[in-house]
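Novice: here is my input, please return the structure:
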Amino acid sequence: MAKVIFGITLMLLLTTLSSSITNAQSTNTCTNHPFQSNNQQQPNYKSCVDLPSLNSFLHYTYSPATETLNIAYRHPVGGSTGPATSKWVVWAINPTSKSMVGSQALVAYRSPIDGTLTAYTSPITSYGTMLEKGDLSFNVSELKAEFSNGEIVIFATIKVSINGSTQVNQVWQEGPLSSDGTPRMHSLSGDNVRSMASLDLLSGVIAPANGGSGGFGTSWKNTHGVINTMSWGILMPLGVIIARYVKFFPSADPAWFYLHVGCQLTAYIFGVAGWATGLKLTSGPQHIHHPTHRCIGTTIFSMATLQVLALFVRPKKDHKYRVYWNVYHHSVGYATIILGVYNIFEGFRILKPDNVWRVGYGGVLLGLVVSFVVLEATTWYLSFKRKRIANVAEENKSSINHV
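Specialist: Here you go, the predicted model:
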């Protein structure tokens, strides 16, 4: 019954999500959008595409004979015609690869001080760029920006040389401004890491640069998330359930111990791999920086390592220090699981995967919690029943002895 309810809930959730996306796409479209410049209607662009993230749009006219590309890039920043919005926007072409580094960017923002618009060019040479002004590797003319109806629009004419191909690698992005109008680092999760795609200038076909649909894929971040969810979020709690409840039955001794150790060691091995991918993300060219998530992850890995090492100093059952070892082992183990589950949801918040992944892990976690509650109640009942039987037997034995 629970599986049926979960399936229906998941189906309704996905249906609602799909409907919301469809409605959003039907209301936010580039088709027949009028451009106003100095109260004069600009000529319509021959092509337009709804970009697959950040609710952005590209209008363009491409001339193969002259290799000239006229573009109008629309990006919502909010604020309508009211106060200035502290956000910069970028549209760029990367002539060499499908990545951020190497992109030749057109930058625009509305000053948070007086609302004036600024538009300029910026070559992206590193992941830590502050969008400094500079010349691009191709010619750009008629560069300007406008603000209307909560959108910043970048206009430009670009001389593109694509060596007989009709495809360009485009990058579009948004990020915050400091109080003095200096661009700051954009978010490193969600749509901000999905805003790259190739564009066929003749057909208008867009292909995401990562070859995916925006959900969990094969990138380092996604691999990191899947491995750690399996380790700290599923296998580790399962190992605790085995240790706490299977050993309640005398016939399961010592099988429960080997099951528990096997499950926890498997979880730890996965955890080591997850920690390694996390180090690669923070130290590699991506230089992804989420201090809270990283610190909690390092703490979890350290505590789990202590748990594994504790197996080699585990006192025997009748040892006088065994009770202290049990207190340490149980407290560190439960703390590791609690921090692990919290950090998984912190990772969901950072990565922003499709809802089916959140719901899926939520269902697994709910199943573990329900199992824990049911088994806890069952063992308490059986324990009470055993004590009552033992007391009755003791009373009968005492009565026989008196007789």
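
Novice: could you use CA atoms for every contact and neighbour count after this?
Specialist: Will do.

Novice: how close does residue 66 sit to residue 144?
Specialist: When distance is defined by C-alpha to C-alpha, to the nearest Å, residue 66 is 22 Å away from residue 144.

Novice: compare those two (neighbour count), which wins?
Specialist: Here residue 66 and residue 144 are set side by side on neighbour count (other C-alpha atoms under 10 Å), and the busier one is residue 144, at 18 against 10.

Novice: the more buried one belongs to a helix, doesn't it?
Specialist: No. Assigned with DSSP: H, G, I helix; E, B strand; the rest coil, residue 144 falls outside any helix and is strand.

Novice: enumerate every residue touching it.
Specialist: Shown here is residue 144, whose contacts under the criterion C-alpha atoms under 8 Å, 6 or more residues apart in numbering are 118, 119, 120, 154, 155, 156.

Novice: separate out the buried members of the residues you listed.
Specialist: If you count burial by 16 or more other C-alpha atoms under 10 Å, the buried members of those come out as 119, 120, 154, 155, 156.

Novice: residue 276: which of these is nearest?
Specialist: Of all these, the one sitting nearest residue 276 is residue 120; the distance, using C-alpha to C-alpha, is 39.8 Å.

Novice: another sequence for comparison is provided below:
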Amino acid sequence: MNRVAFVFFAIFLLRDHCLLVLSQNAEECNSNINFNDNVQFDTTAMFCQTVWGDKDYVLRYVQAGTELWSFLLSAPNTNSWLALGFSSNGLMIGSSAMVGWIYQNGTAMVKQYYLQDKNPEKVTPDAGELNVKLNSTTVYTRSNRIYLAFQLNTKQPQKSLLYAVGPYGQLPTAKDELRLKEHRDKDSASLDYTTGRSNTISSPYTGIRRTHGALNMIGWGILMPIGAIVARYFRQWDPIWFYSHATIQIFAFLFGLVGFILGFVVEGFIKAEVTHHKNIGILILILGCLQVMAVLIRPKKGSKPRKYWNWYHHNAGRIMVIFAISNIFYGIRLGMEGSSWYGTYAVILALMLIVAIVLEIRLCRQR
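Specialist: A predicted model of the protein is given here:
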């Protein structure tokens, strides 16, 4: 009992410590902070709002001239790069972003990047469509926060803003030509510069993309392995095991086929370069079609060809499941869905693996 009480006491202490750290790093718009000592332009009359509540991002901006706008973005300092992008349609591809970071030796760096594609190799430094005012860029840290400041020469900045934070401790280096590593998290919102209202942007294709991923996950990544488990470990229940196996695999194939078609729809809409993901998906579909055809030409039990048919059917199924699981995780990364998708699918896989291990031990003992 004393140990249980000690554990709960420790949890409460840890929670209070985390809340204290967050409160120390948090910044409110009504905070009386003087930025003029660090920023290259006047910041006294800037509009202010929290734009990414989960990450405690605070954006300040003001129209400083007829064709001049000032921006100051702040966030908790996590030894990562900080980015503010401007998009015409709320999407990453085709937008431009100001990115800032500070090396361990104190050297500060601010660069404009052109976001040509989601592939980090296509995120080009020293490129973009933003007309940045000369000598207006600054990035600095204070009180466990990082600040990115710059000015744009434009009549009206684009209203769709993109926010992103880089991976922990992985800053761009000269060795990699200052290429950005894939962001750790991102958000997007539309900003009305007159009223200051900010609304989260939801991509019109997000639903289709997630449906594509969910169907493939259910079909190729969950139902297909379950069907294989039924076929291997429940043969004593003949012919129920066969009809169950066949029914599960048919539904798996149909789910996967619809998900495969939606993948091409998504690719056509967002013009993303997902060659490897697509090619693996085509391979999985081909293997699935071959499995369906193999059932139609299944030799009779006891015949000589049946041995070779079994070898092909079993191994082709195993290969398909391996490729499917790998491509599902790869697709989650490409879709930038975050830890919730990774975690959910990983838990499902772990449960299926535990069940398979228990059933395999039972099968070995029976033999």
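
Novice: hmm, back to that, tell me which of the contacts of residue 144 of structure 1 persist in structure 2.
Specialist: Mapping the contacts of residue 144 of structure 1 onto structure 2 (both residues aligned by TM-score structural alignment, their matches' C-alpha atoms under 8 Å) leaves 154, 155, 156 still in contact.

Novice: which of the contacts of residue 144 of structure 1 lies closest to residue 308 of structure 1?
Specialist: residue 120 (56.0 Å).

Novice: which stretches of structure 2 form strands?
Specialist: 47-52, 57-65, 68-76, 82-87, 95-102, 108-115, 123-125, 138-142, 145-152, 160-165, 185-191, 198-200 (DSSP state E).

Novice: and the contacts of the second one?
Specialist: Taking C-alpha under 8 Å, 6+ apart as the criterion, the residues outside strand 57-65 of structure 2 that touch it are 27-29, 45-52, 69-76.

Novice: hmm, which of those are the buried ones?
Specialist: Listed as buried from these are 27, 47-52, 69-76; burial here means 16+ other C-alpha under 10 Å.

Novice: just flag the most distant two among these.
Specialist: For these, with distances taken as C-alpha to C-alpha, the pair at the greatest spread is 69 and 76 (23.9 Å).

Novice: show me what residue 195 of structure 1 aligns to in structure 2.
Specialist: With TM-score structural alignment defining the correspondence, residue 195 of structure 1 maps onto residue 187 in structure 2.

Novice: same question but for residue 3 of structure 1, I mixed them up
Specialist: Using TM-score structural alignment to pair residues, one finds that residue 3 of structure 1 aligns to nothing in structure 2.

Novice: re earlier: adding distance to residue 377 of structure 1, write the buried ones among the contacts of residue 144 of structure 1 out as JSON lines.
Specialist: Compiled in JSON lines, these are given as follows (distance: C-alpha to C-alpha, whole Å):
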{"residue": "119", "distance to residue 377 of structure 1": "66"}
{"residue": "120", "distance to residue 377 of structure 1": "67"}
{"residue": "154", "distance to residue 377 of structure 1": "64"}
{"residue": "155", "distance to residue 377 of structure 1": "67"}
{"residue": "156", "distance to residue 377 of structure 1": "69"}
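
Novice: ok, those residues vs residue 365 of structure 1, which is closest?
Specialist: Of these, the one sitting nearest to residue 365 of structure 1 (C-alpha to C-alpha) turns out to be residue 154, at 46.4 Å.

Novice: now whatever residue of structure 2 lines up with the closest one: how far from residue 183 of structure 2?
Specialist: In structure 2, the residue paired with residue 154 of structure 1 is residue 149, using TM-score structural alignment. Residue 149 of structure 2 sits 20 Å away from residue 183 of structure 2 when distances are taken as C-alpha to C-alpha.

Novice: how about residue 148 of structure 2?
Specialist: Residue 148 of structure 2 sits 17 Å away from residue 183 of structure 2, going by C-alpha to C-alpha.

Novice: neighbour-wise, which of those two wins?
Specialist: More neighbours sit around residue 148 than around the other of residue 148 of structure 2 and residue 183, counting by other C-alpha under 10 Å; the figures are 26 against 18.

Novice: burial check on the residue nearest to the more buried one when sequence neighbours are not counted, number of neighbours?
Specialist: Leaving aside its chain neighbours, residue 148 of structure 2 sits nearest to residue 139 (4.5 Å; criterion: C-alpha to C-alpha, 6 or more residues apart in numbering). Per other C-alpha under 10 Å, the neighbour tally for residue 139 of structure 2 reads 23.

Novice: quick one: the residue nearest to residue 278 of structure 1 when sequence neighbours are not counted from residue 98 of structure 1, how far?
Specialist: Once flanking residues are discounted, residue 278 of structure 1 sits nearest to residue 224: 6.4 Å by C-alpha to C-alpha, 6+ apart. When C-alpha to C-alpha is the yardstick, residue 224 of structure 1 and residue 98 of structure 1 sit 22 Å from each other.

Novice: ok, those two, which is more surrounded?
Specialist: For residue 224 of structure 1 versus residue 98, neighbours defined as other C-alpha under 10 Å are more numerous around residue 224 (23 against 20).

Novice: alignment lookup: that one to structure 2.
Specialist: For residue 224 of structure 1, the aligned position in structure 2 is occupied by residue 212, per TM-score structural alignment.

Novice: same check on residue 262 of structure 1?
Specialist: Using TM-score structural alignment as the criterion, residue 262 of structure 1 maps onto residue 247 of structure 2.

Novice: pick out the residue closest to the middle of structure 1.
Specialist: For structure 1, the residue whose C-alpha lies nearest the mean C-alpha position (C-alpha atoms, centre = their mean) is residue 351; its distance is 0.7 Å.
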